[in-house]
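Enquirer: okay, structure incoming, though there's no sequence with it:
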């Protein structure tokens, strides 16, 4: 989905901002996972570009834990004046199904979804036992429950992606939770875990640098971030799964403030600096405004509820 339909220009934005009280001070964006992952990197770029469309500073803090629930809950329960915003992902549609946190789509105000990320299965480049998807499946079959699969937190989108891939392959693995995709990859690189499933764009730098090897992408076609990596479907695993990212405000923010925040985000999304960052870092540009994002969150809530039941997680 492109940027069509969000035609507010930066010039119009300055005029609109004069009518409201937001922002009256610095804006904090909470990234609920560790530094270096997709949520952190894209949120920092949004904050950097947003500063050029407002007269205040934008800062990013990492508040990790609970598969993202700690950071997201901090935003959802913050003062609804629009000066504390947060990054969200499929986890917001999972917390209640997993009894992790009493927090769901109805507790936040969606602002904008800006990307989606297909999952990619990766192992250490120097893994002597696994050099392909077939090797990964064979090793897991021969050593049931011994293959340690890192993820970004119990009940996280990458945990569900890993569990879904293992389930489709018909193998048993041990899921090990960390504080984000970057942390999960680091433990594979350090040899403390055997594999992980994270976003293709998140894994691409380590794959290109030779620290990780990508075995397949859970998407309908090869991902732009890893164009030479076959899809899992083309290798016999019929699964498409991944994650997405968006920003939100507290659930009880007033409509005027929400609209002013949305105006800034629309200008950020159309900003050449943001587009170049996303392109240079292989993040797909996908835009959903507040109403469409809200409908999408409701769909995700139902989808992940069914998936969690099916996988018995």
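Expert: Arrived safely, thanks for sending. This structure is a prediction, so every number in the text was calculated from the model and none was measured. Numbering: from 1, shown residues only.
Enquirer: switch to C-alpha atoms for all contacts and neighbour counts from now on
Expert: Noted.
Enquirer: quick one, what contacts residue 74?
Expert: Shown in contact with residue 74 (Cα atoms under 8 Å, 6 or more residues apart in numbering): no residues.
Enquirer: what strand or helix carries it?
Expert: Using DSSP states H and E, residue 74 falls within helix 69-76.
Enquirer: residues touching the following helix or strand past that helix, excluding its own?
Expert: Following helix 69-76 in sequence order, the next helix or strand is strand 84-88 (DSSP H and E). Applying Cα under 8 Å, 6+ apart, the external contacts of strand 84-88 come out as 27-32, 39, 43, 71-72, 75, 78, 245-250.
Enquirer: return the list of helices and strands in contact with the lengthiest helix in the chain.
Expert: The residue-count maximum for a helix in the chain (DSSP state H) belongs to helix 290-311. The contact analysis (3 or more Cα pairs under 8 Å, 6 or more residues apart in numbering; DSSP states H and E) places helix 290-311 against helix 95-98, strand 108-124, helix 157-169.
Enquirer: how does it look with 6 Å?
Expert: Here helix 290-311 touches strand 108-124, going by 3 or more Cα pairs under 6 Å, 6 or more residues apart in numbering; DSSP states H and E.
Enquirer: need the next SSE after the strand it packs on, C-terminal direction.
Expert: helix 133-142.
Enquirer: after that following helix comes which helix or strand?
Expert: As assigned by DSSP H and E, the chain's next helix or strand after helix 133-142 is strand 148-151.
Enquirer: who does that following strand touch, helix- and strand-wise?
Expert: Strand 148-151 makes packing contacts with strand 174-177, strand 195-199 when contacts are defined by 3+ Cα pairs under 6 Å, 6+ apart.
Enquirer: in helices, which of the contacts of strand 84-88 appear?
Expert: 39, 43, 71-72, 75.
Enquirer: Three-state assignment for residue 59, please.
Expert: strand (DSSP: H, G, I helix; E, B strand; the rest coil).
Enquirer: for it, give its distance to residue 47.
Expert: Here residue 59 is placed at a distance of 6 Å from residue 47 (Cα to Cα, to the nearest Å).
Enquirer: what does the longest helix of the chain contact?
Expert: 93, 97, 110-112 (Cα atoms under 6 Å, 6 or more residues apart in numbering).
Enquirer: and those, which is closest to residue 171?
Expert: Taking Cα to Cα as the measure, residue 171 lies nearest residue 97 of the contacts of helix 290-311, at 23.9 Å.
Enquirer: residues in contact with that closest one?
Expert: residue 305.
Enquirer: how far away is it from residue 124?
Expert: For residue 97, the distance to residue 124 - Cα to Cα - is 32 Å.
Enquirer: also this one, for the comparison:
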């Protein structure tokens, strides 16, 4: 009986391996659908611009579909539970995989999404109202330490990426700030421009134009190194805050997708991000294009996941 069971299990394993190999050999066998888990906007447009080159590189139509809801987790869950054959992909900010599963029960976890390629890194920028009593990151830190809890910051909403990033900055810098949540980054920026909030955090594409117009004062960027699109703006680390939280934008497949399929898609992305229309779009929208293959992207996400697993229990989400 044991020999029969062992034989059956071995046969099942061989059959599964054969099916996986066949799926990899046949990819792509139909159109590829990229799910963007947010409402139409900058991420959606970035995905559609990338899909033009990706379609030509893969030799099959690449369709972009938005499935917004619950901070990106509706679309994340959809892809995590899709057939793992490479024909359904996720295009999102990494918080969908590294943050959201630590905040609440979801129909997917970190291990249910397989990194394919990083496309861009934001970056996020911290800025102050034009008439704030500080004009640099160092001055802001000095002011905040002298006035605990007096510096207010606007976020896109409680529990969102900008809220968490601001709290991470406060913890790394050993300061206290007062959180004011808004229903998105745009109203948070508007309130800061109006002088109702001291500082705000958001993508460079949303912050830097306001700073160039003199309506905000850019204090620091959250990248490891100065991004090419903001070479004159210091990083947090240059200001003495040992923290870098660049928002990684990339592509994921369902867990179980064959490595050969992932490698095929990743190689196609590597070529698509170099196309003239995509490079031009990145410059126009202040998006730092920074491709990373599946292995490198996985390493980045594992480190990011570990950090947020440590950080999130320390944040008060009742505000």
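Expert: The structure has been received and is ready for your questions. Predicted, not measured: the structure shown is a model, and the values here were computed from it.
Enquirer: give me the TM-score for this pair.
Expert: The TM-score (TM-score structural alignment, normalised by the length of the first structure) is 0.74; 290 aligned residues with a Cα RMSD of 3.5 Å.
Enquirer: thinking again about what came up before, filter the contacts of strand 84-88 of the first structure to the buried ones?
Expert: Buried residues within the contacts of strand 84-88 of the first structure, counting neighbours by 16 or more other Cα atoms under 10 Å: 27-32, 39, 43, 71-72, 75, 78, 245-250.
Enquirer: what residues are up against the equivalent of residue 232 of the second structure over in the first structure?
Expert: In the first structure, residue 232 of the second structure lines up with residue 228, judged by TM-score structural alignment. The contact partners of residue 228 of the first structure, by Cα under 6 Å, 6+ apart, come to none.
Enquirer: what sits closest to the counterpart of residue 271 of the first structure in the second structure if chain neighbours are left out?
Expert: By TM-score structural alignment, residue 271 of the first structure lines up with residue 275 in the second structure. Excluding the flanking residues, the one nearest residue 275 of the second structure by Cα to Cα, 6 or more residues apart in numbering is residue 53, at 6.9 Å.
Enquirer: make sure the one you found is indeed in a strand.
Expert: No. Checked against three-state DSSP, residue 53 of the second structure lies outside a strand; its state is helix.
Enquirer: do I have it right that it meets residue 272?
Expert: Yes. With contact defined as Cα atoms under 6 Å, residue 53 of the second structure counts as touching residue 272 (4.7 Å).
Enquirer: overlap of the contact sets of those two?
Expert: Counting by Cα under 6 Å, 6+ apart, nothing touches both residue 53 of the second structure and residue 272.
Enquirer: which position in the second structure pairs with residue 113 of the first structure?
Expert: Per TM-score structural alignment, residue 113 of the first structure is aligned with residue 118.
Enquirer: list the contacts for that match?
Expert: Contacts for residue 118 of the second structure (Cα under 6 Å, 6+ apart) come out as 249-250, 291-292, 297.
Enquirer: looking at those residues, which are in strands?
Expert: 249-250, 291-292 (DSSP state E).
Enquirer: what about residue 302 of the first structure, neighbour count?
Expert: Neighbour count of residue 302 of the first structure, defined by other Cα atoms under 10 Å: 13.
Enquirer: go on, residue 129 of the first structure?
Expert: Applying other Cα under 10 Å, I find that residue 129 of the first structure has 10 neighbouring residues.
Enquirer: equivalent analysis for residue 240 of the second structure, please.
Expert: Other residues close to residue 240 of the second structure by other Cα under 10 Å number 13.
Enquirer: check contacts around it.
Expert: Residue 240 of the second structure neighbours (Cα under 6 Å, 6+ apart): none.
Enquirer: and what of residue 254 of the second structure?
Expert: Residues in contact with residue 254 of the second structure (Cα under 6 Å, 6+ apart) are 79-80, 84, 113-114.
Enquirer: who wins on neighbours among those residues?
Expert: In terms of neighbours by other Cα under 10 Å, these top out with residue 79 at 28 neighbours.
Enquirer: counterpart of it over in the first structure?
Expert: Under TM-score structural alignment, residue 79 of the second structure pairs with residue 75 in the first structure.
Enquirer: and the spatially closest residue to residue 60 of the second structure that is not a sequence neighbour, how many neighbours?
Expert: Distances taken as Cα to Cα, 6+ apart put residue 31 closest to residue 60 of the second structure, at 5.6 Å, once the chain neighbours are dropped. By other Cα under 10 Å, 16 other residues sit near residue 31 of the second structure.
Enquirer: for residue 31 of the second structure, list the residues it contacts.
Expert: 60-62.
Enquirer: also residue 80 of the second structure?
Expert: So residue 80 of the second structure contacts 112-113, 254 (Cα under 6 Å, 6+ apart).
Enquirer: what's the closest of those to residue 219 of the second structure?
Expert: residue 113 (34.5 Å).
Enquirer: would you confirm that the closest one contacts residue 255?
Expert: Yes. Residue 113 of the second structure is in contact with residue 255 according to Cα under 6 Å; the separation is 5.0 Å.
Enquirer: which residues does the aligned residue in the second structure for residue 96 of the first structure contact?
Expert: Under the alignment (TM-score structural alignment), residue 96 of the first structure pairs with residue 101 in the second structure. Contact analysis of residue 101 of the second structure by Cα under 6 Å, 6+ apart lists residue 109.
Enquirer: and residue 101 of the second structure, how far from residue 74 of the second structure?
Expert: 12 Å.
Enquirer: contacts for stretch 253-262 of the first structure next, please.
Expert: Here stretch 253-262 of the first structure has contacts from 80, 111, using Cα under 6 Å, 6+ apart.
Enquirer: about what we covered before: which of the helices and strands packed on strand 148-151 of the first structure is buried the deepest?
Expert: Comparing those by mean neighbour count (mean count of other Cα atoms under 10 Å), strand 195-199 comes out on top with a mean of 31.
Enquirer: the helix or strand following it vs the second structure, mean deviation?
Expert: Sequence-wise, the next helix or strand downstream of strand 195-199 of the first structure (DSSP H and E) is helix 200-208. Comparison of helix 200-208 of the first structure with the second structure after fitting gives an average deviation of 3.3 Å (mean Cα distance after the TM-score superposition for the first structure).
Enquirer: could you say what helices and strands helix 200-208 of the first structure packs with?
Expert: strand 108-124.
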